[in-house]
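Asker: Model the structure of this input:
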Amino acid sequence: MSSHPSSSALALDIVLLRTFLSVVDLRGFAAAADRLALTPSAVSGHIKRLEESLGTRLLQRTTRQLDMTPAGETLYTYARNILDLEQEVRARLRGESSAGRLVIGASEDFAGTWLAQVLQVFRRGHPGIAIELRVGITTELLRQQAEGELDVVFGKRCARIEDDSELLWEEPLVWAFAEHTALPSDEPVPLSVFPEPCVYRESAINALAAADIDWRLAFESRSMAGCLAAAQAGFAVSPVAQSQLRHGLRAVDESEGLPPLATARFHAFTGKPTPMTRALVDAVREVGRRRRFASD
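Answerer: Okay, here's the model as predicted:
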């Protein structure tokens, strides 16, 4: 494959770019085919045509995984911007830029860490959409969605469950504690956790029980900020997703006697998807990809 295509070959077909983004975002040809209502062979053909037009390979494919090449990484960023601009132009020409409303439910860790970046991406194509945010525990938010109160829920789980949710990314859970403070080794592990039901709390207690380590409930709060403050003060250790670590906190490693935790899985629950909820989920996925979180 030539690395120096002619200038005429560099014309970018927006259909091919859309296919490329879908393959990368969904991490597979079959999933992209379902999203785009195409056959897997048609998706493969789109990628081949795009690579030929650019004169470079964009994807590295093996039997187990799909990764972008350095050229693919570069194209991904530009392609996302191109499609966002196309979407915005279409919306403005249809007079849709100032209409619409979404009611979103999100767990506090998602809202506190990811939401600002997500909204920045989302507003490029939907600058006039009004958004109402409700923050809470995933189980409660899903109940509200079932009652028709929420359009989409962004929540977390620590186990693989077959349902209609869409896995966005995975990241490790860690034990968060004060950055320059040693964890007490001669007493039960002091825990800072959410009230039940909470997947992080459940993961921590199960891990400690499996390792036969004594623990005590030292701090309980419905606020992630509260739990992290207790950890930052050296008052208690808190199980959190790795992305929640901030200045003043560190991840306690196994050398200090704490067992490994489960993996946190962030999901989108869209119920009855609409173009707006789909666009919002895509914005979340883009933000997760920028942080190099995978959804395998």
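Asker: Please count neighbours and contacts with C-alpha atoms only from this point.
Answerer: Will do.
Asker: can you give me the strands in the protein?
Answerer: All strands of the chain, identified by DSSP state E, fall at 59-61, 66-68, 101-106, 130-135, 152-157, 166-178, 189-193, 215-220, 238-241, 249-252, 263-269.
Asker: List the buried residues for stretch 265-272?
Answerer: By 16 or more other C-alpha atoms under 10 Å, the buried positions in stretch 265-272 come out as 265, 266, 267, 268, 269, 270, 271.
Asker: contacting residues for residue 234?
Answerer: 177, 178, 181, 183 (C-alpha atoms under 8 Å, 6 or more residues apart in numbering).
Asker: Check residue 287 too.
Answerer: 114, 117, 118.
Asker: possible to save those as CSV with neighbour count and distance to residue 64?
Answerer: Converted to CSV, these look like this (neighbours: other C-alpha atoms under 10 Å; distance: C-alpha to C-alpha, whole Å):
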residue, neighbour count, distance to residue 64
114, 16, 29
117, 14, 30
118, 20, 29
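Asker: Which member of these is positioned nearest residue 231?
Answerer: The nearest member of the contacts of residue 287 to residue 231, counting by C-alpha to C-alpha, is residue 114 at 20.9 Å.
Asker: Make sure residue 192 is actually in contact with residue 233.
Answerer: No. If you go by C-alpha atoms under 8 Å, residue 192 and residue 233 don't touch, sitting 11.1 Å apart.
Asker: Which residue ranges of the chain form helices?
Answerer: With DSSP state H, the ranges of helices along the chain come out as 14-26, 29-36, 40-54, 70-93, 108-113, 115-125, 138-146, 199-210, 224-232, 275-290.
Asker: Please generate a structure for the following sequence too, so the two can be compared:
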Amino acid sequence: MTAILDIELVRTFHAVARIGKFSAAAEQLHKSPAAVSVHIQRLEAVAGGRLLNRDNQSVSLTALGKRLLLSTTELLSTHDRVLADLHGNHLAGRITLGVPDEYAAHVIRDILPTFAAAWPNVVLELKTAPSDSLRDQVQRGKLQAAVIAQARGQLTMQAQFLVATTPIWVGPANKSLASMDPLPLAVHAAQCPYRQAMVASLKQSGRRWRVVLDSPSNQAVSACVEAGLAISLIDRARVTESMQILVGLPVIPEHEVVFVRSPSSDGDEAVDLLSQAMQQHFRL
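Answerer: You can find the predicted model right below:
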């Protein structure tokens, strides 16, 4: 009998792979952890092998899992576009969306084109700014929605969890800067939670620092680190070959990326659909 790839199983697998935890994926999918486990087991039976390495804290992809994730990404996008076409292009509207600089390229390149193709009559207007600034603009109704980073568990109105992220200290790959006094820092914009976490942790530990670069640009911060001028705090997933992870510095608590929306967007079908697209396709 020919095996059939169930789209619901694939969607569950993508959620677990993106979020990295069964419990958080189950919460996002509105399923029980047991149901998510069953979905993965059924998909592994079809795939012919283990897709995930699991421990008590998190999950990681096996070689087979990486292949399946890569080969089914476009499948999910195509499936959603077909459904949108079947339901017609009647939906129209305008969404003002905020995205931090560090996630802007991913959202613009990997998520919004599919959304725009499915809903061509929905006008998108984008703004990049630090997370705290975007949250404030959503709260004041200046933006309808935003993707923001925040400390894990921070209460935010109308927030939809997208993915957990672990901020880590990084320095240049071929140069040791972590023992310098004061520490040379490349810091993010004032309203970025990573800048706040950096400063608070160094103050608490009694370490001195000096600012080499103060920039709202994630690319500028990364370039400063890679050039050997400073150390900084970035998502673990964004460490490059020209960087090294630093030890001996204050441990930064886990953060999360969430999709927030203004109270005025309640019941807005276009924002609802954008929220779904972010949940399904956002990854670090």
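Asker: Could you check which residue of the first structure pairs with residue 66 of the second structure?
Answerer: The equivalent of residue 66 of the second structure in the first structure is residue 73 (alignment by TM-score structural alignment).
Asker: I'd like the distance between residue 39 of the second structure and residue 169 of the second structure.
Answerer: 36 Å (C-alpha to C-alpha, to the nearest Å).
Asker: of these two, who's got more company?
Answerer: residue 169 (23 against 19; other C-alpha atoms under 10 Å).
Asker: Looking at the first structure, name the residue matched to the more buried one.
Answerer: Using TM-score structural alignment as the criterion, residue 169 of the second structure maps onto residue 174 of the first structure.
Asker: Per the alignment, residue 187 of the second structure pairs with which residue of the first structure?
Answerer: Using TM-score structural alignment, residue 187 of the second structure sits opposite residue 193 in the first structure.
Asker: Wait, residue 20 of the first structure touches residue 47, no?
Answerer: Yes. Residue 20 of the first structure lies in contact with residue 47 (C-alpha under 8 Å); the separation is 6.3 Å.
Asker: more neighbours, those two?
Answerer: The residue with more neighbours, out of residue 20 of the first structure and residue 47, is residue 20; 27 against 21, by other C-alpha under 10 Å.
Asker: residues in contact with the more buried one?
Answerer: Neighbouring residues of residue 20 of the first structure by C-alpha under 8 Å, 6+ apart: 46, 47.
Asker: do the same with the one 10 residues further on
Answerer: Listed by C-alpha under 8 Å, 6+ apart, the contact partners of residue 30 of the first structure are 39, 40.
Asker: cutoff 6 Å now
Answerer: residue 40 (C-alpha atoms under 6 Å, 6 or more residues apart in numbering).
Asker: Same check on the one 3 residues further on?
Answerer: Contacts were defined as C-alpha under 6 Å, 6+ apart; by that measure residue 33 of the first structure touches 39, 40.
Asker: same thing but 7 Å
Answerer: 39, 40, 43 (C-alpha atoms under 7 Å, 6 or more residues apart in numbering).
Asker: repeat for residue 137 of the second structure
Answerer: Contacts of residue 137 of the second structure by C-alpha under 7 Å, 6+ apart are residue 143.
Asker: And it? What does it align with in the first structure?
Answerer: Residue 137 of the second structure maps onto residue 144 in the first structure, by TM-score structural alignment.
Asker: My guess is the match of residue 169 of the second structure contacts residue 261. True?
Answerer: Yes. With contact defined as C-alpha atoms under 7 Å, residue 174 of the first structure counts as touching residue 261 (6.4 Å).
Asker: just to revisit the earlier point, make JSON lines from the strands of the first structure and add distance to residue 92 of the first structure to it.
Answerer: Shown next, in JSON lines, are these (distance: least, C-alpha to C-alpha, whole Å):
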{"stretch": "strand 59-61", "distance to residue 92 of the first structure": "34"}
{"stretch": "strand 66-68", "distance to residue 92 of the first structure": "33"}
{"stretch": "strand 101-106", "distance to residue 92 of the first structure": "16"}
{"stretch": "strand 130-135", "distance to residue 92 of the first structure": "16"}
{"stretch": "strand 152-157", "distance to residue 92 of the first structure": "24"}
{"stretch": "strand 166-178", "distance to residue 92 of the first structure": "29"}
{"stretch": "strand 189-193", "distance to residue 92 of the first structure": "46"}
{"stretch": "strand 215-220", "distance to residue 92 of the first structure": "48"}
{"stretch": "strand 238-241", "distance to residue 92 of the first structure": "38"}
{"stretch": "strand 249-252", "distance to residue 92 of the first structure": "45"}
{"stretch": "strand 263-269", "distance to residue 92 of the first structure": "27"}
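Asker: returning to what we had before: could you identify which of the contacts of residue 234 of the first structure has the most neighbours?
Answerer: Most surrounded of the contacts of residue 234 of the first structure: other C-alpha under 10 Å gives residue 177, at 28 neighbours.
Asker: what's the closest non-adjacent residue to that one?
Answerer: Spatial nearest neighbour of residue 177 of the first structure, excluding adjacent residues (C-alpha to C-alpha, 6 or more residues apart in numbering): residue 231 at 4.7 Å.
Asker: before we move on, what about residue 70 of the first structure?
Answerer: residue 58 (7.6 Å).
Asker: For that neighbour, the count of nearby residues, please.
Answerer: Using other C-alpha under 10 Å, residue 58 of the first structure has 23 neighbouring residues.
Asker: just residue 151 of the first structure next, same as before
Answerer: Using other C-alpha under 10 Å, residue 151 of the first structure is surrounded by 21 other residues.
Asker: how about the nearest residue to it, chain neighbours excluded?
Answerer: Counting by C-alpha to C-alpha, 6+ apart, residue 151 of the first structure lies nearest to residue 103, which is 5.4 Å off, once chain neighbours are set aside.
Asker: What residue in the second structure is paired with that neighbour?
Answerer: Using TM-score structural alignment as the criterion, residue 103 of the first structure maps onto residue 96 of the second structure.
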